[in-house]
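1. build me a structure from this.
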Amino acid sequence: MAWPFSRRRKPAPRTGWVPPEKKPVDKKPGKKPVDKKPVDKKPVEKEPVEKAPAPPRVGALRRSRWLDRQGFYEPRVRGIKSTTRQAEALNIAVAAPPTSPRGLIIGQDAETGQSVVHDPFEAYAAGIITSPNCIVIGDVGKGKSSLLKTWAVLRQLLLGRRVVVIDKKLDGKTKEGEYAPAARRFGVEPIKFTLDGTGSRINVLDPAISAREAVGEASPAGQAMLLRAVLAEALERPLTPKEGKALRVAHRTALRRARAQSREAVIGDIVDALLQPDADAARDARVDVDRLLEWGYDAAFELERMIEEDLAGLVDAPTSANVNLDAGLTVFDVSALPETGPALPIVMSIINTWLMNVLANQDEPVQTVFVVEEGWHLIEGSFAKVARRNWKLARGLGLCNVVALHHISDVPADSPAIAMVKEAETVFIYGQAKEDDARECVRLFNLPSTAMNILLELPRGTPLVKIGTADPIIVSHLRSDLEVELTNTDAAMAGTGVIVRDEETDLGSVEVNA
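-> Below you'll find the model as predicted:
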């Protein structure tokens, strides 16, 4: 049935009073009008003028009288004043979802309130990014650990992925790594490293780590590269060519002697081979035995000291049986190792190299997320080359490296690790306290110039997220109740212990209020 008001009605005939025609009136009475003879005028022929064709009518809409009387064509609500900046939210194209819907939720867009979802593996498959590696940067207390524990660990496990964590931060209340509660919630016991000999050990010469260094960068770092990094850390300087030659010969000798005794070689065998060079090995290397011994003296003595002091109980035996990737979550607890000294960076580099070699030799690739808290230990000094080589293999190994740093200034400008930071295509930048750090983040990650002030004012738990070449997003990180429980790192600051004075001995004792 057609809308009744859409019909075109015929116009109504005109009605009403019409004035009569006016006749000429003689103004002077008594005078008869004079008849004038008409004058014959020749008609003037005019040239025909071509009229332009009328433009076609494009179905103009007609206003209905009835709807017009009802006010249908007039605004019913009075408008409001706004600005172009505020009106952007009314544009659906501007307020579209900031990320792809495929992946793991991070939080909410602080401007639009929409969900921010990202997963490096899904984004790589979709062509959004070309590198699965991630960098998390921010001052202490800004929320980096909460993001790592939730988005990079707990939520990844829900997808059946393997997660490996180097837990560096010590929980002041439990006196162990902060990831221990989460690991035990999943039925996993953390692998703890200590200097008192009661913890686990990891061997530099573990058979899982390739003994022969492959040419190029198509394979992970092997034992030789790791040994050079460890020895350079012990000497606190790069190795000389002669020391490097002595180390290579000692490495081959140590492996051959251990194989002859049907056992696994350890780093102590390197020291013995440096101090007692093999004549056959020296001849194969075209070097005199005495000269080879002289070249390796400094390296042997310093490496021996490090094994007995700095690395005691860490690398002086075969790898412990509990160091494996059998569980979905593997936590290496290195929180008991001292902040200063070579123990922490050496153990972290050995774990990193061991993991890369295990992944390279697995029969069926498994998507793996490798999380490193306070990663500056891993990318400083002589270990930067090792980390750089392992970092570049992420795509081939199905690996996503997630490294947390406090400041960009933690990475020396001439370090190979600066390339690692630049290659990361998923970047989380939390609040920066110093303008220099904020300015360096803007420069390094090619952020808009206006991002500098934003980085200086970001509140806790709100990072600036940059994914691939997309515009950065300010994200409010969201956590569930369980995640809040497992990521609470303020137990020590919220402690209820008090000092109670003993009047007799005048000694203080601690009383804990449960």
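
2. please make it C-alpha for all contacts and neighbour counts, starting now.
-> Fine.

3. and residue 472, what does it touch?
-> Going by CA atoms under 8 Å, 6 or more residues apart in numbering, residue 472 touches 447, 464-466.

4. after the host helix or strand of residue 370, next one along is what?
-> Assigned by DSSP states H and E, residue 370 belongs to strand 368-372. Sequence order places helix 384-391 as the next helix or strand after strand 368-372, per DSSP H and E.

5. and that next one, what does it pack against?
-> When contacts are defined as 3 or more CA pairs under 8 Å, 6 or more residues apart in numbering; DSSP states H and E, helix 384-391 packs onto helix 223-235, helix 343-360, helix 417-423.

6. residue 449 contacts residue 440, correct?
-> No - with contact defined as CA atoms under 8 Å, residue 449 does not reach residue 440; the gap is 11.1 Å.

7. pick out whichever of the two has more residues nearby.
-> When residue 449 is set against residue 440 and neighbours are counted by other CA atoms under 10 Å, the residue ahead is residue 440, at 16 against 11.

8. which residues touch the more buried one?
-> With the criterion set at CA under 8 Å, 6+ apart, residue 440 makes contact with residue 408.

9. which SSE is immediately downstream of the helix or strand it falls within?
-> When elements are assigned from DSSP H and E, residue 440 belongs to helix 435-444. Next in sequence after helix 435-444, counting helices and strands by DSSP H and E, comes helix 451-457.

10. here is the second sequence; please produce its structure so I can put it next to the first one:
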Amino acid sequence: MGKRKSQMRMVSWDAETTRQGRRAVKIAAAKETARLRKEWKTGGAEDPSTGLVKRSFSAGGEARARNLRGSGLVSRPVTREASTFTLAGAFPWVSQSGLGTTRAYIGNVTEGGGMWCLDPWEAYQRELISGMSCVLIGTVGTGKSTTVKAWVKRLVQAGRQAIIMSDAKGEWGIVARALAPAGKDPEITVGVPGRVLNPLDSGRRPASRLDTDGGEVLISDEEWVRMVRSRRSTMMKTIVQILSGESMSGDEKLALSRAITDAETACGEDVAAMTPETSIEESAAAAPTIPDVITALRHPSAETEEFTAGAGRGVANTLTELVEGDLKGLFDGRSTLLFDESLPMLVFNTRPLRSLSPQARKIASHCVSSWAESVFTNRDAGQRVAVYEEGWENLDDVASLERMVAQWKLARDYGLFNILILHKLSDLNRAGDEGTRARVLAESLLADTDIRVVHRQKSDQLKATGELLKLTTSEREEISRAPKGHALWKVGELEGRMVKTVRTKLEGELFDTDHAMTS
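-> Next comes the predicted model:
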């Protein structure tokens, strides 16, 4: 008992003391010891060494409420050393942030819960991206449709406009009508008899363009004429190549170009006289049609006949498929389909085209895209989002790829932002074998895309996706197990973020693509 032992009275006895006597002495000594202990604890006893009254407590201290009695020792911190790679995995509470942009809320970053907002024009101004294009990837049932609809809808609500180039499933119409003013129909249905779309419409003339230094230059009459004829020639050449399955010869290209010019003259169209104020209806009323071009091919001038040696007749016979085949009555007359450019979202409903042959669908898609681009591919059309649903359908066609690559590269000049939707990146292999022009164009399309959104990928697609997008090991693991509605967002050279798309109750009803399966 330490010092307490020194305060106890010592007892002794001699040999003659009886057993009972010794017991009595022990009892008396124990009572005295107990008294001394009590006096010591209550302060009534003196410390013989100092003569001061002292109190003693148990090991835990005096029993008082909230006296924090107990050990107050602070242990010395332990220093540990590790690489930043190891620490990144050992401390998962280090959270990721958003981009700091304020428009177009999409969802929350899963590592930290921060808001994820992305407006392409704002990101471009902040130099987060250098190109205005996005590829969005996801297998069926991973939530990619909800993600792109939520993003585009909120961009429109933030002041942008959108155009859906091909709605083969008829899912975008309800979203566009929810955003349109009362009494306005934002949906343009293609593929129904009596609804004609003329792919040779000149479109709206832009007032200016950007030069190589980024300055604004007025477009002259000659330049506008050249732009219209180039677009028409490119579109018609693409159709001929799709129908024939072969590249056009030099004689055929010359015959077609001159036939387009002759058709313009025969119709009395004066492209140079158009101004930026000329309405779409006025320009469409004077535009030549595909039957006009076929007639000019079959009755060329003597000079053209001499130079082309009758090559135009074969081209005319090929184009006759548009007038007499599956596409009869859809693209062979003056446009009866017009749209209001002021609407926040426009949708080309191509669902009726699903009953056509793959070749006819491809031609129809090209005609629709060319016609739409003739209207909004100018700097006066405002900032628009162009969505290419089921983009994989165009990846096995060189002519369509060439048009899309040109569209991607000119997006900044036109104020456009392109979104290409794919099921998987291996769809790019549809373009052709390694080293072919089609494959080079498809890879160029991906290289010019600064925003990549990747939903859950199947195990057999992870390697190709990781290599093409240069994903880290952790990013590959994330997309391999991403729940529905979660996606990896790669913006420019920034670290990827896993984002959970958030939708409202109303948006859930608008975006529901499982209605046919669950109703």
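
11. of all the helices and strands packed on helix 384-391 of structure 1, which lies closest to residue 494 of structure 1?
-> helix 343-360 (28.4 Å; CA to CA).

12. with structure 2 superposed, average distance for the closest one?
-> Comparison of helix 343-360 of structure 1 with structure 2 after fitting gives an average deviation of 3.1 Å (mean CA distance after the TM-score superposition for structure 1).

13. next, the angle from that helix to strand 368-372.
-> 170 degrees (axes from the mean of the first three to the mean of the last three CA atoms, to 10 degrees).

14. name the surrounding residues that touch helix 343-360 of structure 1.
-> If you take CA under 8 Å, 6+ apart as the criterion, helix 343-360 of structure 1 is touched by 166, 202-204, 206, 208-210, 219-222, 226, 230, 310-311, 314, 334, 337-338, 365, 377-378, 383, 386-387, 390, 397.

15. for PyMOL, what selects the buried ones among these?
-> Buried residues among the contacts of helix 343-360 of structure 1 (16 or more other CA atoms under 10 Å), as a PyMOL selection:
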select buried, resi 166+202+203+204+206+208+209+210+219+220+221+222+226+230+310+311+314+334+337+377+378+383+386+387+390+397
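
16. in structure 2, which of the contacts of residue 472 of structure 1 still touch?
-> Using both residues aligned by TM-score structural alignment, their matches' CA atoms under 8 Å, structure 2 keeps these contacts from those: 464-466.

17. now the helices and strands packed on helix 384-391 of structure 1 as TSV including distance to residue 97 of structure 1?
-> Shown next, in TSV, are these (distance: least, CA to CA, whole Å):
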stretch	distance to residue 97 of structure 1
helix 223-235	45
helix 343-360	36
helix 417-423	26
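
18. which among those helices is found nearest to residue 302 of structure 1?
-> Nearest of these to residue 302 of structure 1, taken as CA to CA: helix 223-235 at 6.1 Å.

19. list the helices and strands that closest one packs on?
-> Using 3+ CA pairs under 8 Å, 6+ apart: helix 223-235 of structure 1 touches helix 241-260, helix 289-308, helix 343-360, helix 384-391.

20. just checking, what packs against the very next helix or strand once past the last one?
-> This points to helix 384-391 of structure 1. Downstream of helix 384-391 of structure 1, the next assigned helix or strand under DSSP H and E is helix 394-397. Counting contacts by 3+ CA pairs under 8 Å, 6+ apart, helix 394-397 of structure 1 is packed against helix 343-360.

21. the aligned residue in structure 1 for residue 332 of structure 2 sits in which helix or strand?
-> Matched by TM-score structural alignment, residue 332 of structure 2 corresponds to residue 316 in structure 1. Residue 316 of structure 1 is part of no helix or strand when elements are defined by DSSP H and E.

22. contacts only, for residue 316 of structure 1.
-> Counted by CA under 8 Å, 6+ apart, residue 316 of structure 1 has contacts 201, 203, 266-268, 307.

23. 7 Å - rerun?
-> Applying CA atoms under 7 Å, 6 or more residues apart in numbering, we find residue 316 of structure 1 in contact with 203, 266-268, 307.

24. ok, the residues you listed in structure 2: which stay?
-> Comparing those with structure 2 on both residues aligned by TM-score structural alignment, their matches' CA atoms under 7 Å, the contacts found in both are 203, 266-268, 307.

25. name the member of these with the most neighbours.
-> Among those, residue 203 has the most neighbours (other CA under 10 Å), with 24 neighbours.
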